[in-house]
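Visitor: Just need the structure, nothing else, for what follows:
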Amino acid sequence: MFLLAETTTANTGAVGYLYTYGPLVLMFVVLYFLLIRPQQKRQKTRNQMLGSLKKGDKVVTIGGLHGTIMEITDDICVLRVNDATKMTFDRSAINAVSQTTAKE
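Guide: Predicted coordinates:
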């Protein structure tokens, strides 16, 4: 009687691991594709945007300040806010390059 119980549990051992750890592995795969992968794509596009900044670009900072790039180095960016005001920011403080259309 006990031998029969031992043989049935030994045969279902591999299937038991699948039922035990399968949902856990599935949750990690789903979390990867829902959270980690999109964040990596956003970070890649942000790094490309920061790498392609050049003098004369109109940008918006993370604080919402609009300006035009006057000088740019590897980690510092000088923005002209109006005719008399120049402000210095870290390059990482640039949030977006503003797309302005030409007015007719």
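Visitor: going forward, measure contacts and count neighbours with C-alpha atoms only.
Guide: Noted.
Visitor: all strands of this protein, in order?
Guide: 58-61, 66-72, 76-80, 86-90, 94-97 (DSSP state E).
Visitor: closest to residue 50 out of the ones you listed?
Guide: When the strands of the chain are compared by C-alpha to C-alpha, strand 94-97 sits nearest residue 50, at 7.5 Å.
Visitor: In JSON lines, list the strands of the chain along with distance to residue 38.
Guide: Shown next, in JSON lines, are those (distance: least, C-alpha to C-alpha, whole Å):
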{"stretch": "strand 58-61", "distance to residue 38": "23"}
{"stretch": "strand 66-72", "distance to residue 38": "27"}
{"stretch": "strand 76-80", "distance to residue 38": "28"}
{"stretch": "strand 86-90", "distance to residue 38": "25"}
{"stretch": "strand 94-97", "distance to residue 38": "18"}
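Visitor: could the ones you listed go into CSV alongside mean neighbour count and distance to residue 21?
Guide: Output for those, formatted as CSV (neighbours: other C-alpha atoms under 10 Å; distance: least, C-alpha to C-alpha, whole Å):
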stretch, mean neighbour count, distance to residue 21
strand 58-61, 19, 46
strand 66-72, 19, 51
strand 76-80, 20, 49
strand 86-90, 14, 46
strand 94-97, 18, 42
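Visitor: To compare with the earlier structure, here is another sequence to fold:
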Amino acid sequence: MFEILAAAASAEAPPAWFQWAPIVGMIVIFWIFIIRPQMKRQKEHQAKIGGLKKGDQVVTAGGLVGKVVKVDDNYVDIDLAQGVRVKAVKSTIGDIIPPGGAAAND
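Guide: A predicted model of the protein is given here:
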């Protein structure tokens, strides 16, 4: 009986990297499926907002649709309706409506 216990005690433990492999694997999976695509979308959005110009139809993050009247470094003046103009923070522009889409100021 003592021989079996001695043999079990002398058995080698798995290498340290083997214990960390599942954690490293989860980090890699998160990077591939969550972090990298989000960074790509953020970069595309910043490029789209950087190219914003007067006359573009936009949708704000709050759901307002309007036409860009003036573009500053940080702000955008948007004409929502005739006589209704708002100033929005540039980063809150959700999307730019391509030409030929539904007009905002009918």
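Visitor: rewinding a little: closest one to residue 23 of the first structure among the strands of the first structure?
Guide: strand 94-97 (38.9 Å).
Visitor: buried set for stretch 5-19 of the second structure?
Guide: For stretch 5-19 of the second structure, burial by neighbour count (16 or more other C-alpha atoms under 10 Å) applies to no residue.
Visitor: Do me a favour and get the end-to-end distance for it?
Guide: 24 Å (C-alpha to C-alpha, to the nearest Å).
Visitor: for the first structure, longest helix please?
Guide: helix 13-31 (DSSP state H).
Visitor: Which of the strands of the first structure sits closest to residue 46 of the first structure?
Guide: Per C-alpha to C-alpha, nearest to residue 46 of the first structure of the strands of the first structure: strand 94-97, 8.4 Å.
Visitor: how close does that closest one sit to the second structure?
Guide: By mean C-alpha distance after the TM-score superposition for the first structure, the fitted strand 94-97 of the first structure averages 0.5 Å away from its aligned residues in the second structure.
Visitor: Tell me the helices and strands packed up against that strand.
Guide: helix 37-51, strand 58-61 (3 or more C-alpha pairs under 8 Å, 6 or more residues apart in numbering; DSSP states H and E).
Visitor: Kindly recompute the last result at 10 Å.
Guide: Applying 3 or more C-alpha pairs under 10 Å, 6 or more residues apart in numbering; DSSP states H and E, we find strand 94-97 of the first structure packed against helix 37-51, strand 58-61, strand 66-72.
Visitor: picking up where we left off before, residue 8 of the first structure: which of the strands of the first structure is closest?
Guide: Here strand 94-97 is closest among the strands of the first structure (C-alpha to C-alpha), at 61.6 Å.
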